[in-house]
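Asker: fold the following for me, if possible:
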Amino acid sequence: MYLTRFRLNTARSGTRKLLSSPQAMHAAVLAGFPDLLPSDSDAPRVLWRVDRVSAAEVFLYVVSSGRPDYTHLVEQAGWPAAGTGWQTGEYAPFLEKLAAGDVWRFRLTANPVHSVRTKDGQETKVTAHVTWRHQADWLLQRQEAAGFRVARKPDGEEAPEGQETPDRYAQYELMVHDQRRLEFSKGKRNGSGKATRVRVNTATFDGRLEVTDPEALRRTLTAGLGRAKAYGCGLMTLAPVE
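Answerer: Below is the predicted model of the structure:
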């Protein structure tokens, strides 16, 4: 496994095109793997995420089973004349060292959704969570199966079991931010001849976690969490606690 970081040159039109279309970014990410064919449904999952630190600092992160070649991205959205490109490192040594009880900072951009049924007898419909409280609940409900536990603040007071309180979320080392509604056209056309419109709601989670199941967390870090992975969702990364 490999973890790659690529700084995008926000002054270039190619970068603006990629940032405006998850479909285009997905294609650019996959183009870095010559042996990965778009028609291969059994190909290993490639996860990616865009982090916007500031207007001039935008980074693309990629987790993949193979080492990528992003020469084309440098030419389209980097600094070709500067001789700088991307950084790729082996991910497996880090993953193998994860142990229960470890504490890390984490970041995750995800597509928090749930299934609802508006009328009895109807099929359920996948619907996005749009409030930060519901988005936080989405993550907290998945933490155990994903191999971690979101840390609580040392001075936080636990709410009575089964009781919802306005400040319940303040107990966690968790911040939900950068909510976005992505809407773009896919290349394929529907029966009317119009391009298919795709709508994806995303949210970014920052916080601190404790490892509870190292093997499950390894799967989360390499296979992703949630839906819409082709559109920049699901990639969780860890960093040391300062």
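Asker: going forward, measure contacts and count neighbours with C-alpha atoms only.
Answerer: Will do.
Asker: any idea which helix or strand carries R181?
Answerer: Using DSSP states H and E, R181 sits in strand 174-189.
Asker: which elements pack onto that strand?
Answerer: The criterion is 3 or more CA pairs under 8 Å, 6 or more residues apart in numbering; DSSP states H and E, and the helices and strands that strand 174-189 contacts are helix 22-30, helix 132-146, strand 195-211.
Asker: any chance of a markdown table for these, columns mean neighbour count?
Answerer: Shown next, in a markdown table, are the helices and strands packed on strand 174-189 (neighbours: other CA atoms under 10 Å):
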| stretch | mean neighbour count |
| --- | --- |
| helix 22-30 | 19 |
| helix 132-146 | 17 |
| strand 195-211 | 19 |
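Asker: is it possible to get a markdown table of those that adds distance to T220?
Answerer: Formatted as a markdown table, the helices and strands packed on strand 174-189 follow (distance: least, CA to CA, whole Å):
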| stretch | distance to T220 |
| --- | --- |
| helix 22-30 | 20 |
| helix 132-146 | 6 |
| strand 195-211 | 12 |
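Asker: ok, S185 - contacts?
Answerer: Q23, A195, T196, R197, V198 (CA atoms under 8 Å, 6 or more residues apart in numbering).
Asker: quick one more, to check against the first:
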Amino acid sequence: MAREKSSGKICATILAVALSATLMAGCAATEGGNMPPPIPEGKGRLILDAGGINELNFFVINQETEEEVYSFTPRPPSTSPSAYERSVQEFRLFTYLDPGVYTVVVNTDLEQDIIEIPDVEIVIGEEKYVPVQVGRFMVNVTRNGARTQVPFLIWDYQFRTVLGRGMTSTQVRHFIARPGIYKIRIEMLSAAIDHIRDVEVNMGRVTPVYIELAPSVDDSSTEPGEGQEQP
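Answerer: Okay, here's the model as predicted:
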């Protein structure tokens, strides 16, 4: 009886050790997979924090020489009819720079809205995290229960100025803007259609806008506002 108990304890001990080793190996593999690559010698690492966004069109300018030293522009224009969000996006908001002071320039999907972040100091062997105040929204337009593609305008909340233009997609598509409240307008004068929706953009989330078009609307040949930008 004593021998059976001793044998049971040994088995339990072996099982516990094996389980612990497996968990430690798994943790090590996970940590190793998430660790960024080492910083190259003589460089520092710039990392942009955009609230969960993995891709932005941005540039880095050396403040002393005013030279553009890096650019990354993976996002197509907001009016592109073929653009959509890929299901998997690798985080690409980082680069390696020589020590110095830089200005980071980020483009949103609003015309003439460029975010400039000056005085970003890069130190050899160190990481520099720079927050970028942007958020995402998406415009889902449907007809007869199916997504359709139409152009739209982005207005300021006071409805005084057109800030940008976009094209919806039959797939998932996000648009980038500073945090704030905007108005989305789909206007087709020939079809007597004029949809206006508020959208509140926040950092760290995607705000959806839903618009249902009448079944008879023919959106293939219309432009937003048809040249008329003032309500």
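Asker: could I get the TM-score for this pair?
Answerer: Once the chains are laid over each other, their TM-score by TM-score structural alignment, normalised by the length of structure 2 reads 0.27; 113 aligned residues with a CA RMSD of 6.2 Å.
Asker: circling back to that earlier point, which among the helices and strands packed on strand 174-189 of structure 1 is found nearest to R105 of structure 1?
Answerer: strand 195-211 (4.3 Å; CA to CA).
Asker: got a list of what the closest residue to K128 of structure 2 other than its chain neighbours touches?
Answerer: Closest residue in space to K128 of structure 2, ignoring its immediate chain neighbours: L46 at 5.0 Å, by CA to CA, 6 or more residues apart in numbering. The contact partners of L46 of structure 2, taken as CA under 8 Å, 6+ apart, are F94, T95, Y96, L97, I122, E127, K128, Y129, V130.
Asker: and the closest residue to the first one other than its chain neighbours, what is it in contact with?
Answerer: To tie it back to what came earlier, the one meant is F94 of structure 2. With CA to CA, 6+ apart as the criterion, F94 of structure 2 has its nearest non-adjacent residue at 4.4 Å, and that residue is I47. I47 of structure 2 sits next to L93, F94, T95, E127, K128, Y129, V130 when contact means CA under 8 Å, 6+ apart.
Asker: distance of I47 of structure 2 from G32 of structure 2?
Answerer: Distance, I47 of structure 2 to G32 of structure 2, by CA to CA, to the nearest Å: 19 Å.
Asker: helix, strand, or coil at F106 of structure 1?
Answerer: strand (DSSP: H, G, I helix; E, B strand; the rest coil).
Asker: ok, for it, nearest residue in space, not its chain neighbours?
Answerer: What sits nearest to F106 of structure 1 in space, not counting adjacent residues and going by CA to CA, 6+ apart, is L238, at 4.5 Å.
Asker: isn't that neighbour right next to R105, touching?
Answerer: Yes: between L238 of structure 1 and R105 there is a contact under CA atoms under 8 Å: 5.6 Å.
Asker: show me what contacts the closest residue to R199 of structure 1 other than its chain neighbours?
Answerer: Nearest non-adjacent residue to R199 of structure 1, counting by CA to CA, 6+ apart: E183, 4.5 Å away. E183 of structure 1 sits next to R197, V198, R199, V200 when contact means CA under 8 Å, 6+ apart.
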